[in-house]
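Chemist: Just a sequence and a predicted model for now, questions to come.
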Amino acid sequence: MLTGLSVRDIVLIERLDLACGDGLGVLTGETGAGKSILLDALGLALGRRADAGLVRNGAGQGVVSAVFDLPAKHPAHAILTEQGLDAADELVLRRVVGADGKSRAFVNDQPISVALLRRLGDTLVEIHGQNDEQGLTDATIHRALLDEYAGLEKDVSGLRDAYQAMRDAEKALIDAAQTAEQARREEDFLRHVVNELQELSPKPGEEQELAQQRSMLQAGEKLAAAMQEAQGALEQGGGVDARLRACLRALERVAEKAGGKLDAVIAQADQVLLQAGELASALDRTARDLDLDPQRLDKVEERLFALRAAARKHNVAVDDLAAMADRFAERLALIDNQAASLGKLEKAAAAAKTAYQAKAETISAARRKAAAKLDKAVAAELAPLKLGAAKFSTSVEALPPEQWSAEGADRVQFLASTNQGTAPGSLAKIASGGELSRFMLALRVVLAGRGSAGTLIFDEVDRGVGGATAAAVGQRLARLAERVQVLVVTHSPQVAAKGSHHWRIAKRETGAAKNRTTLTEVAPLQASERREEIARMLAGATVTDAARAAADSLLAGQEG
């Protein structure tokens, strides 16, 4: 709800501080007094277009601030949170326009873009005027409005879940089918590679082992000569073993006479003799184990070259050949099993689609039923507003499957015609001015505030009507104001009399004769002042007692 409007140096307004309340607020004044200026000023705070012509002549800049009281679940809170801005129960929108036409925007004294200001403003105020239609003319919100009117919010929430489940199942099927198709295109290649690698049978670490064997085999002659030389050295001069035994026997013969002093030497000689035997045996075994056959070298090199060639072919390391073979084998298994896997995914996708369709069809039927009820209710409001020739209809059109959405399988649009015999068209394209404003009023009364901003503004909704029709307009504005805050700019005394708040807009001139300045001022009216203003609206320039009596009658709720 708009609680306050502050205007500084905008067109003819030098300084204005307007306190607003709930219910129906009316703004009246003579033609040309500047009522449109007030709406232009509010439009600036809501993010509408700014230009240098809006700044009062002689001023360096113009400033407009609009203060709103926000309920806890108002959509503006979500927008502020999304943008990382501080949110509070009171929201202050401010726009500063320089004499050069450049402007700055603020929310709660935090700088923001004009686009964000407009986005916030659209959630706060809905204006129905001569050249400023929004809200109900926006076909993108018609489906949500019809759903709220029909009480389908929970059903639509469930439909969104079903839609997401359907999309997830379809994506899983598409992804699996694409993977299978790619695998099918590669099947011949995969089978060739898998057969080739299975035949090669590479093993991790095999390259290093073969390289070591190759190095050893390439040095075969040197190894053989070294082994022979080592064995010959052990056997030279009768052999190390024989000489060690002779040494040991010589020591043992005199050991008893040495009083134990030779025991350690004998033990050491005995140990050396044992190790010498082991050394000879080890040399003999190693000589037998070394397979230095040149033919074996050929086989090792052939295996090593085959592994490295396969690695180069597939652009991997030799040690990764085995893992690659396993991966390719798994992809082949997918091809072999794809029919069963895709079959399960197809069933899941079909079941999800059936579940979505069932919910969507139920909601579509409820929408069509609610649309007929809404059309009838709006039609009942049109005649008293002097729109008896107008027709309203809610189109609920089935969409093709490719256009289904989380909101359902329907396109909902409010259509209207204001003249007999003309085809219905979108609300944004029917008659303009007061006629369209009254049409929007009728629709708003029926929707009873559903989906609307917290503040509705009607600019001369009573244009071109009077008497009973103007009274009907006033009654409907007052009824609508029971649900949301309503501000109306009016020339009708019947409408003005219905207001719970009343402001008079007037011009006055200031300054000396040669430098006179015209200013627009807005003044709240007390009971006696309000009576006089309504009498002026009834009588014109000269207010008579009869006009005052008629004003009293209107203020008392009687038709005058």
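Modeler: That came through, no problem.
Chemist: all contacts plus neighbour counts: C-alpha atoms, from now on.
Modeler: Fine.
Chemist: for Lys498, what are its contacts?
Modeler: Remark: with contacts taken as C-alpha atoms under 8 Å, 6 or more residues apart in numbering, Lys498 is in contact with 24, 474-475, 478, 555, 557.
Chemist: Are we agreed that it is in a strand?
Modeler: No - under DSSP: H, G, I helix; E, B strand; the rest coil, Lys498 sits outside any strand and is assigned coil.
Chemist: Mind checking which of the contacts of Lys498 are in strands?
Modeler: Leu24 (DSSP state E).
Chemist: which of the contacts of Lys498 count as buried?
Modeler: Buried subset of the contacts of Lys498 (neighbour count, 16 or more other C-alpha atoms under 10 Å): 24, 474-475, 478, 555.
Chemist: between these, which is closest to Gly449?
Modeler: Nearest to Gly449, judged by C-alpha to C-alpha, of those is Ala478 at 12.7 Å.
Chemist: tell me what the longest helix seen in the chain is packed against?
Modeler: For the chain, the helix that runs over the most residues, judged by DSSP state H, is helix 321-382. If contacts are counted by 3 or more C-alpha pairs under 8 Å, 6 or more residues apart in numbering; DSSP states H and E, helix 321-382 sits against helix 142-150, helix 153-185, helix 187-200, strand 391-398, helix 434-447.
Chemist: let's see it at 10 Å
Modeler: helix 142-150, helix 153-185, helix 187-200, helix 294-314, strand 391-398, strand 410-417, helix 434-447, helix 467-480 (3 or more C-alpha pairs under 10 Å, 6 or more residues apart in numbering; DSSP states H and E).
Chemist: what about Arg438, how many residues close to it?
Modeler: Counted with other C-alpha atoms under 10 Å, the neighbours of Arg438 add up to 26.
Chemist: Second structure follows, compare the two:
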Amino acid sequence: MLDAWAGEAVADALAAYEAAFSQADAAAAELARIREAGASTSAKLDEARFVLQRIDAVSPREGEYEELAADLARVEHAETLAMAANAAHGALASEGGAVDALGVAVSALDAAARHDGKLGEYADALREAGYVLEDIARETRDYRDSVEFDPEVLSQQQERMAALQGLLRAHGPRMEDVLACREEAADLVSLVDDAAERERVAQQAVDRAEQTLADAASVLDAARADAAPRFAAAVTQHMGRLEMGGAQLVCSIQALDRSAWTKTGASSVEFLFRPGSGMQARPLARIASGGEVSRVMLAIKVVLGESDDVDTLVFDEVDAGVGGSTAVALADVLADLARTHQVLVVTHLAQVAVRGHAHYVVRKVDGASGMPETELRRLSAQDRPAEIARMLSGDATDASLAHAREMIEAVQG
């Protein structure tokens, strides 16, 4: 609440503090991780070294497994691939093959095209197809000639695949998992081997982050300390409107131990209630009555105005023990608050009810099943004077009705 009221004066300091707090947390976590790694058991360290040695012995690279699998598929089936390419080339380019047959068809159509141009179109289309067949015939021949079968290369590739598959079974199922496992093992070994130096560097990072955080906390505390008495004075002024006597709100800011710091700050902010001048201020929640707490909260919400991020406010017992001019003052403050919020008030005071934009009556009725039910009914403009009159005198007499209408007209006017 204090931060919302203070606005940018505190917002900038709070943002800097939150960033520094996150950095200090991260630095402390890194130092703890390094110390934990340095204290790793011998068995855990031996396991990490074994994993690192085993993976480095194979030295897999990213994407290698997929490339090797594709190469093996070609090498292991080299003879089948070469025979298929050769058969395709023969069917296309050999004497009497598809290319020759297509040429015969083109010649026949060209010869007859002078009698019907349609045949010439067919000939042109087949001629284009012939170019495609010639290209494929040439490419299948080149593919056939490029296929090589080297038993030694095949053996090497199969051995390499077996080694990679062994790593996948142990640390997979994906090669990315194997590489991540290697990084984790290497990091642990490095942490232990360079523990003293890493801890020294991490401790320096923590010290720098803590100093930055302490500086940011001081700036934030100063901004809040500047805003706190002004906020309390503004709330106290509205408490005076509610005729709460000499009661005051005191905004107390107390520094916390470093272990208790949170992302919201290095100090605690508490609202204290002083019932009268010369009396000791004590925590609002413990000393104030229910009605007083409601009225203090009402005053706070009015002071916050549009800075408050709560859209709807519900007040119950805010009029407890209130009457006369205090009730009118209370209604005025609630009306002020309704300019920036949706305000729902449970009240027995006509002075408060008459200020509402809408007036509902809540009563218990017998339900269809014989069980009591709660009925909520919005009053029309015609019904409202009677209810206000009932709240004034307990019954809608001519005098109370006249008074009720006068009150409604005064508000509306």
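Modeler: Alright, I've got the coordinates. None of the values given here were measured: they were computed from a predicted structure.
Chemist: Format the contacts of Lys498 of structure 1 as JSON lines; extra columns: distance to Ser103 of structure 1.
Modeler: As requested, the contacts of Lys498 of structure 1 are exported to JSON lines (distance: C-alpha to C-alpha, whole Å):
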{"residue": "Leu24", "distance to Ser103 of structure 1": "32"}
{"residue": "Gly474", "distance to Ser103 of structure 1": "37"}
{"residue": "Gln475", "distance to Ser103 of structure 1": "40"}
{"residue": "Ala478", "distance to Ser103 of structure 1": "36"}
{"residue": "Leu555", "distance to Ser103 of structure 1": "43"}
{"residue": "Gly557", "distance to Ser103 of structure 1": "45"}
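Chemist: the helices in the stretch 451-560 of structure 1, which residues?
Modeler: 467-480, 493-496, 527-539, 545-555 (DSSP state H, counting those that start in this stretch).
Chemist: Highest mean neighbour count out of the ones you listed?
Modeler: helix 493-496 (a mean of 28; mean count of other C-alpha atoms under 10 Å).
Chemist: Show me what that helix is in contact with.
Modeler: 24-28, 461-462, 466-478, 488-490, 502-503, 530, 533-538, 550-551, 554-555, 557-560 (C-alpha atoms under 10 Å, 6 or more residues apart in numbering).
Chemist: Can I get the helices of the stretch 451-560 of structure 1 in TSV including distance to Ala352 of structure 1?
Modeler: What follows is the helices of the stretch 451-560 of structure 1, written out as TSV (distance: least, C-alpha to C-alpha, whole Å):
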stretch	distance to Ala352 of structure 1
helix 467-480	43
helix 493-496	54
helix 527-539	64
helix 545-555	61
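Chemist: Mind checking the ones you listed for the one nearest to Ala398 of structure 1?
Modeler: Comparing these by C-alpha to C-alpha, helix 467-480 comes nearest, at 32.3 Å.
Chemist: Quote the end-to-end distance of stretch 399-408 of structure 1.
Modeler: 9 Å (C-alpha to C-alpha, to the nearest Å).
Chemist: Where in structure 2 does it fall?
Modeler: Counting by TM-score structural alignment, stretch 399-408 of structure 1 falls onto residues 256-265 of structure 2.
Chemist: contact partners of the matching stretch?
Modeler: Contact with stretch 256-265 of structure 2 is made by 14-15, 17-22, 210, 213-214, 216-218, 220-221, 255, 266-268, as judged by C-alpha under 10 Å, 6+ apart.
Chemist: just to revisit the earlier point, closest to Arg119 of structure 1 out of the buried ones among the contacts of Lys498 of structure 1?
Modeler: Leu24 (24.9 Å).
Chemist: The closest one contacts Trp503, correct?
Modeler: No - if you go by C-alpha atoms under 10 Å, Leu24 of structure 1 and Trp503 don't touch, sitting 11.4 Å apart.
Chemist: Tell me which of the helices of the stretch 451-560 of structure 1 sits nearest to Ala306 of structure 1.
Modeler: Closest approach to Ala306 of structure 1 among the helices of the stretch 451-560 of structure 1 (C-alpha to C-alpha): helix 467-480, 87.9 Å.
Chemist: against structure 2, where does the closest one fall?
Modeler: Under TM-score structural alignment, the match for helix 467-480 of structure 1 is residues 324-337.
Chemist: helix/strand/coil for Ala431 of structure 1?
Modeler: coil.
Chemist: Distance check, it against Leu538 of structure 1.
Modeler: 28 Å.
Chemist: Asp545 of structure 1 now?
Modeler: Remark: distance between Asp545 of structure 1 and Leu538 of structure 1 (C-alpha to C-alpha) = 11 Å.
Chemist: who touches both of these two?
Modeler: Common contacts of Asp545 of structure 1 and Leu538 (C-alpha under 10 Å, 6+ apart): Ala551.
Chemist: on that earlier part again, looking at the helices of the stretch 451-560 of structure 1, which is nearest to His192 of structure 1?
Modeler: Among the helices of the stretch 451-560 of structure 1, helix 467-480 comes nearest to His192 of structure 1, with 77.8 Å by C-alpha to C-alpha.
Chemist: From the contact counts, what lies against that closest one?
Modeler: When contacts are defined as 3+ C-alpha pairs under 10 Å, 6+ apart, helix 467-480 of structure 1 packs onto strand 24-28, helix 321-382, helix 434-447, strand 455-459, strand 485-489, helix 493-496.
Chemist: Adding distance to Ile10 of structure 1, write those out as JSON lines.
Modeler: Shown next, in JSON lines, are those (distance: least, C-alpha to C-alpha, whole Å):
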{"stretch": "strand 24-28", "distance to Ile10 of structure 1": "18"}
{"stretch": "helix 321-382", "distance to Ile10 of structure 1": "37"}
{"stretch": "helix 434-447", "distance to Ile10 of structure 1": "26"}
{"stretch": "strand 455-459", "distance to Ile10 of structure 1": "19"}
{"stretch": "strand 485-489", "distance to Ile10 of structure 1": "19"}
{"stretch": "helix 493-496", "distance to Ile10 of structure 1": "26"}
